[in-house]
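Chemist: Here is the input, now give the coordinates:
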Amino acid sequence: MNEIATRVLAGERRAVARACTLVEAGRAPDLLRLLQPGHSLLIGITGAPGAGKSTFTDQLIQTIRADGKTVAVLAVDPSSMKTGGALLGDRIRMQRHYQDPGVFIRSMATRGAMGGLAPTTRAMTAVFDAAGFDVVLVETVGVGQDEIDVAAMAQVVAVLLVPGQGDEIQAIKSGIMEIADLFVINKADLPGAEKLFQEIEAEVHGVTPVLKTVAATGQGMAEVWARLQSLPRRVPRTEPPRFAIDHLGIAVSSLDEALRFYQDALGMGEAHRETVAGEKVDVAMLQAGESRIELLQPSEPGSTIARFLEKRGPGLHHIALRVPDLQAAAARLQSHGARLLNEPRIGAGGHRYVFIHPASTGGVLLELIEEHS
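Modeler: Reported below is the predicted structural model:
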C-alpha cells in the first residue's frame, strides 16, 4: 500500500487505476489514509436521464484540456444485472480522450445504491485529488427529485435540464433545484428552450446562474467552464450521513460448495477470495447491492470459525456495520460498558475492524468496520 500511495501521489496513471480497483473492491482504507489532499476542483454533473450528461461531459473535457488543465472523470453507470459491474455507456462516449495523457476516465457501477452515486464514489475522487488532477468531474447515473447525493460531495454542482420533457419546473422543484450551483439548459436548439430558460430564471430569482448549451456541437461550453471556475466552492460533507450494513458474515464448511449456490444458483457476481492468516480463515466476499455477503471457511482446526461450526454448524456468524471513525466508535462503546473482543486491527479486504461480544448487542456478534470518507 505504501508503494501504491507513493506512485499515486507522483501521478502515475497505472497506480491510479490500481488504487481505483482497490477502492471499488473495498480493500483500500489504509491506502486512502496515506494519500494527501490535493487542489482539484471537484465538479458534479447531474440531471435527469436524457439530459445529455455524457455528451456534455465529453465536451467539457475537451474545453478543460484546451485550457491546459488535467482532468479525471468518474462516470457512474447503472449496474449490469448479470455481473453487477458498470454498463460502460459513458466511457464509450468519451473514448476520443483515451490517448490523452492529461485525461483519466473511470466508470463505476452504482451497485444498487440510490442517489445517483456509488458507495465508493467519494473515496475514488480522493484518489484523483491526491494524484494531482486539476479538475475531477463526477457524472451521476441520472437523478430524480431525491437522488441528490452529489451535492454532499462536490464543490460545484451543474444540473442539466432539457426542453420538451413536460412540466419541467414541477418535475425538479422538490429536491434537485436546491443542489444546483449552475443550471445548464442543454439541447438549447430544441423547441421550448427559451421558455424553459425563462421559467428557471424566474424560479431562482437571479441567485443561481442559468446558461444554455448545445453540447453535441460544443456551443456554450466555454462559457460553462468559465462560470464553473468562478463559482464559490461549497465545503463537501466529510462524513457519511448514517451507519450502514457493510456485510453479513456466514460460516460455511466449504467455500466452493457455498459459492455454487450464491453464484450458480442465485446468480450473484464474481467473489473476491483471500486468506486472513491472523484469523485462520478463508474468505469469499460477494457484492449484494450496497452491502456484501462474506462467506467464512476455517483454514486451520481450532480457529474461531472452526469452533463456531463445531458448536452451531453453518449459519450467520456476525453482522458488520460501516462507521466513519472506528477509534471514536470503539471509545464510545467502551464508555457505555460494551465488551470489545479486540483492539482495532486490519482484517479481510484491508479494513480496520473491531468485534463486539454478543452479550452487549442483544445476542449477535457485531463487527464495526471503518469506512474512509
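
Chemist: switch to C-alpha atoms for all contacts and neighbour counts from now on
Modeler: Noted.

Chemist: Which residue comes closest to residue 320 once chain neighbours are left out?
Modeler: Leaving aside its chain neighbours, residue 320 sits nearest to residue 367 (4.4 Å; criterion: C-alpha to C-alpha, 6 or more residues apart in numbering).

Chemist: Would you mind giving the secondary structure of that neighbour?
Modeler: strand (DSSP: H, G, I helix; E, B strand; the rest coil).

Chemist: Contacts only, for it.
Modeler: 318, 319, 320, 321, 353, 354, 355, 356 (C-alpha atoms under 8 Å, 6 or more residues apart in numbering).

Chemist: Is the second one within a helix or a strand, and which one?
Modeler: Counting by DSSP states H and E, the secondary-structure element that holds residue 319 is strand 315-323.

Chemist: Which positions in that strand come out as buried?
Modeler: 316, 317, 318, 319, 320, 321, 322, 323 (16 or more other C-alpha atoms under 10 Å).

Chemist: Not counting its neighbours along the chain, what's nearest the first one?
Modeler: In other words, residue 316. residue 250 (4.5 Å).

Chemist: one more to put side by side:
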Amino acid sequence: MLTREQVLEAVRPWTEGKRNALQIRDVVVKGRQVSMTVLHPAGAEQAPLEAALREALAREGAETVHIRFRPLEAAAPKASGPQSAAGAAAGAGPVKGHGAGLNSPLLEPANGVRFIAVASGKGGVGKSTVTVNLAVALARRGKRVGLIDADIYGFSVPDMMGIEERPEVVNDRVIPIEKFGVKVISMGFFVEDNSPVVWRGPMLGKMLRNFFSEIEWGELDYVLLDLPPGTGDIALDVHQMIPQSEEIIVTTPHATAAFVAARAGAMALHVGHRIIGVVENMAYSVCSHCGEREYPFGRGGGGRLAETLHTELLAQIPLGSPDNHPAEPDFSPSVFKADTPVGAMYLEMADRILASADSNN
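Modeler: Next up is the predicted model:
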C-alpha cells in the first residue's frame, strides 16, 4: 500500500531545490493507484516530465498513475468573484483562482452533506432525467437538496426543470435557482443563446470548483451531481474534490448500453466511490391498446450491470415523458408529479437511498 507521503517523497527531486520547480496538488492515493495535478513552468516539455514522474512513482510501487498538467501561470491565486463563471462562459478566458484549495462549507465533512454523483457510460440513456427526478423526490421527502449540473458541455438541467430565470448575485455570492424545493446551479445559467462551450479539460475543473466555492448554497442534506457521460476529467475532479461521494449508474436495458455503463461503474470503484446502485431507464413501455409491457430496448441490461458491479438494481423506469401542460404553474417538461406511477417510483428510490444513509450511520 502506498501513502501520500511516499508519493510526495518520490517526486521531491522535481519540487525542491530547482529554479523551475514543480508544484504538486490534488494527490489522491488508493492502494497502488495514484492521481495528482502537476503545476509546471511555462515552456516545460510534458512528455519527458511525465515519463520521469511515472518512473519514480513506479519505483515506489505505484501500478496506475494519472497525472494532470497545468501551467503555473493559469493556477496562480488571483481574486475572483461570481462573475468569473459568466466571463469564462462568454469567452473571456478561463476562470482564475481557487485551484485545489476550496473554501466551501459544503465540502466540510462535519456538515454531513451526502454527495451523490449520477453517471452513465454514454449519452442518451436519460441520466439527467434520473438526476432531476431523484433530486425532486428527495426534496419531496423533506430533505434540503442541491443539484449541480456538472455536464458542462451538455448541460440540460435548467430546461428539464423549466427554469427560465438566471441566478442573482448578493454580497459577491451567486444565489442558486430554487425550484421544486431543489437548489440548482448549471453552466446553462452562464451561456447566452445555447452557445457551444469550447473548453479544454482544466477549464472544466475550474468551473466545477466555482460551483462549490462561489455559490451560496446554505444548509443542505444532499447534493446531486449530474456528471457528463463517460470517464473523463470531470469524474476525476469530482473524486479529488469530494472523495466521500457516492455514485448511481444509469443505463438502458440494452446489452451494449449496459456494457458501456460498466466502464463508468469501474471508474467509480477505481477512485474509491461507493456505488449505491443501478437505475435501468427506458426499461419498458406500456402498450396503449392492450396495457401489456413491451421492451423496445431489450431486457436485463440493468440487472446484469448491477451484478457486475456487485450492487443493487434501484429502479426500472419505463419509457415516457411526464404529461405536464405548459399552462400549469411550476411547469416542467421532465419532472414527474408525485402522484403519477413514475413519480412514485422516484419516491421509492429516494426512500431506499434515505434508508441506506440510516443503515450506514
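
Chemist: Got a TM-score for the pair?
Modeler: The TM-score (TM-score structural alignment, normalised by the length of the second structure) is 0.30; 156 aligned residues with a C-alpha RMSD of 5.5 Å.

Chemist: how many other residues sit next to the residue nearest to residue 316 of the first structure?
Modeler: Residues within reach of residue 250 of the first structure, counting by other C-alpha atoms under 10 Å, total 19.

Chemist: Check the gap between it and residue 318 of the first structure for me.
Modeler: Distance of residue 250 of the first structure to residue 318 of the first structure, computed by C-alpha to C-alpha, to the nearest Å: 7 Å.

Chemist: cool, residue 354 of the first structure as well?
Modeler: Counting by C-alpha to C-alpha, the gap from residue 354 of the first structure to residue 318 of the first structure is 12 Å.

Chemist: Same question for residue 168 of the first structure.
Modeler: 47 Å.

Chemist: for the stretch 251-373 of the first structure, what spans make up the helices?
Modeler: Using DSSP state H, counting those that start in this stretch, the helices assigned to the stretch 251-373 of the first structure run over residues 255-259, 304-312, 326-335, 358-361.

Chemist: mind checking which of these is nearest residue 183 of the first structure?
Modeler: The closest of the helices of the stretch 251-373 of the first structure to residue 183 of the first structure is helix 326-335. By C-alpha to C-alpha, the value is 38.8 Å.

Chemist: Could you tell me the angle between that closest one and strand 315-323?
Modeler: 110 degrees (axes from the mean of the first three to the mean of the last three C-alpha atoms, to 10 degrees).

Chemist: tell me which strands and helices helix 326-335 of the first structure is in contact with?
Modeler: Applying 3 or more C-alpha pairs under 8 Å, 6 or more residues apart in numbering; DSSP states H and E, one finds that helix 326-335 of the first structure makes contact with strand 352-356, strand 366-370.

Chemist: number of nearby residues for residue 224 of the first structure?
Modeler: Neighbours around residue 224 of the first structure, by other C-alpha under 10 Å: 21.

Chemist: and it, what helix or strand is that in?
Modeler: According to DSSP H and E, residue 224 of the first structure maps onto helix 221-230.

Chemist: Look up how far residue 298 of the first structure lies from residue 307 of the first structure.
Modeler: Residue 307 of the first structure is 9 Å from residue 298 of the first structure, where distance means C-alpha to C-alpha.

Chemist: who's more crowded, these two?
Modeler: Between residue 307 of the first structure and residue 298, counting by other C-alpha under 10 Å, residue 298 is the more crowded of the two (25 against 13).

Chemist: pretty sure the more buried one is touching residue 310, no?
Modeler: No - the pair residue 298 of the first structure / residue 310 is not scored as a contact, 11.0 Å apart, by C-alpha atoms under 8 Å.
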